[in-house]
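Asks: Pasting a predicted model and its sequence here:
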Amino acid sequence: MMDPTSSTMNIDQQQSRPGGRSPGWWYPWIFVAFFFVTVAVNATMVYFAMNTWTGLETQHYWQRGTTYNAAIQGARRQQERGWQVGIDFQAAALQGRLTVDLKDRQGNLLNGATVTARVVRPTSEGHDFTVDLAYQGQGRYGAEFAMPLAGQWDIRIVADHPQGDYQEVRRVVVKG
């Protein structure tokens, strides 16, 4: 008969490696690593969500929603008036020049209007401003102003005149 200790190995010796660890000892660490990666990715996403906000939001959404029909009717009246409006925007080295020419349907000059331009940065907040356009004669209104940043801007022109009002939005790109 053979000595059981010399010729056969017990089960613990068969499953152990030279370093003394059993096969599969690292399986629980897979779960630990998975949860570590998940927490790290979530923490990164929370950081970027909290620190890279662009400021885009809908302000006064309730008022805009309830006045939607009035806005459609105002646009219809504006189209029926048939004003001839020429808008010219030029920018160089962060300096903008805006001119607006106003004429009625028959081509008569529209003097005596109050014309303003709301200049809005659509990609971030804190840079918007309003410009009053001065009457320059011959139905032309204009202003020169500094642009705070290069990039995309929306210019909302509003002209109030005794015969009616006019609104239009133009998207422009300002190069620095």
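Replies: Received the coordinates, thanks. All values derive from a computational prediction rather than experimental measurement. Numbers count the residues shown, from 1 in each chain.

Asks: Only C-alpha atoms from now on, for both contacts and neighbour counts.
Replies: OK.

Asks: longest single helix anywhere in this protein?
Replies: Longest helix in the chain, counting residues (DSSP state H): helix 27-51.

Asks: Quick one: classify the spatially most central residue of the chain as helix, strand or coil.
Replies: Taking CA atoms, centre = their mean, the centroid of the chain lies closest to T123, which sits 3.4 Å from it. Using DSSP: H, G, I helix; E, B strand; the rest coil, the structure places T123 in coil.

Asks: Please apply the same query to Y166.
Replies: Under three-state DSSP, Y166 comes out as strand.

Asks: since we're on the residue lying closest to it once chain neighbours are set aside, how many residues are nearby?
Replies: With CA to CA, 6 or more residues apart in numbering as the criterion, Y166 has its nearest non-adjacent residue at 5.1 Å, and that residue is A159. Residues within reach of A159, counting by other CA atoms under 10 Å, total 19.

Asks: just the strands in this protein please.
Replies: With strands called from DSSP state E, the chain shows them at 84-92, 95-103, 114-120, 129-137, 140-146, 151-161, 164-174.

Asks: Any idea how many residues pack against P28?
Replies: Using other CA under 10 Å: P28 sits among 9 other residues.

Asks: T99 now?
Replies: 19.

Asks: From what I see, it and R140 are in contact.
Replies: Yes. Between T99 and R140 there is a contact under CA atoms under 8 Å: 6.8 Å.

Asks: got another, please set it beside the one above:
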Amino acid sequence: MTQHSRNSQHAPRPFTGRHMAMIMIAFFGVVIAVNVLMARFAVSTFGGVVVENSYVASQHFNRWLDEARVEGALGWKAVLSRTADGRVIAELRDSAGKPLSGAKVTATAEHPLGRRPETELAFRESAPGTYAATLEPGRWRLRLAVTAEGHEWRTVGEVQ
């Protein structure tokens, strides 16, 4: 072996405490970053709905499905929005796209994360097919109930 080839080979570097510290910092840095990301996704998305008694709810499930089919057959649509002065606007249309006028419209406003108590809203018709109610600022999930033309119809929407 020549002198040149002997010098080109380096002795292996010893594994030190500094190397172990860097590995540990990198590992826990990745774990913490993933946890922070997942927690942010969990808090920023819808929190879900829980029934008080799942057994009782299961007994009503088929009836709820039948009611949903009847309501879906009506073809009614609701568009929810918020005005600058804090009012919630519900624009209701029938299956032909015409304004649904003369309806009784109520809603239960729920905070998605349950941070505020539920608020009951009673809408008033401000124009044909357009109903308004006052609701405090924030992100809200509205369970809208509409009674018109001898039918009941329910829908769920969100406003911010």
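Replies: Sure thing, it's come through. Just so it is clear, the structure is predicted and the values come from calculations on it, not from any experiment.

Asks: rewinding a little: now the counterpart of the residue nearest to the centre of structure 1 in structure 2: how far from V88 of structure 2?
Replies: Aligned counterpart of T123 of structure 1 in structure 2: L113 (TM-score structural alignment). Using CA to CA, to the nearest Å, L113 of structure 2 is found at 20 Å from V88 of structure 2.

Asks: Then P117 of structure 2?
Replies: Distance from P117 of structure 2 to V88 of structure 2, by CA to CA: 18 Å.

Asks: Same drill for those two, tell me which one is more crowded.
Replies: Comparing P117 of structure 2 with V88 by neighbour count (other CA under 10 Å), the higher total belongs to V88, at 23 against 9.

Asks: Show me what that one aligns to in structure 1.
Replies: By TM-score structural alignment, V88 of structure 2 lines up with L98.

Asks: which residue sits closest to that match, ignoring its sequence neighbours?
Replies: F89 (4.5 Å).

Asks: before we move on, back to that, which one, of the strands of structure 1, ends up nearest to R76 of structure 1?
Replies: strand 164-174 (11.0 Å; CA to CA).

Asks: just checking, what packs against that closest one?
Replies: Helices and strands touching strand 164-174 of structure 1, by 3 or more CA pairs under 8 Å, 6 or more residues apart in numbering; DSSP states H and E, are helix 68-81, strand 84-92, strand 151-161.

Asks: the inter-axis angle of the shortest one versus strand 164-174?
Replies: If I follow you right, that is strand 84-92 of structure 1. Interaxial angle, strand 84-92 of structure 1 versus strand 164-174 (axes from the mean of the first three to the mean of the last three CA atoms, to 10 degrees): 30 degrees.

Asks: Quick check: buried residues in strand 84-92 of structure 1?
Replies: By 16 or more other CA atoms under 10 Å, the buried positions in strand 84-92 of structure 1 come out as Q84, V85, I87, F89, A91.

Asks: Please work out which residues of structure 1 line up with the longest helix seen in structure 2.
Replies: Secondary structure of structure 2 per DSSP H: the longest helix is helix 17-44. Using TM-score structural alignment, helix 17-44 of structure 2 lines up with nothing in structure 1.

Asks: Check which residues of that helix are buried.
Replies: Under 16+ other CA under 10 Å, helix 17-44 of structure 2 has no buried positions.

Asks: Identify the residue of structure 2 aligned to L110 of structure 1.
Replies: Checking with TM-score structural alignment, L110 of structure 1 has L100 as its match.

Asks: The closest residue to that match other than its chain neighbours and D85 of structure 2: what is the separation?
Replies: Distances taken as CA to CA, 6+ apart place G129 nearest to L100 of structure 2, at 4.5 Å, with adjacent residues excluded. According to CA to CA, G129 of structure 2 and D85 of structure 2 sit 20 Å apart.
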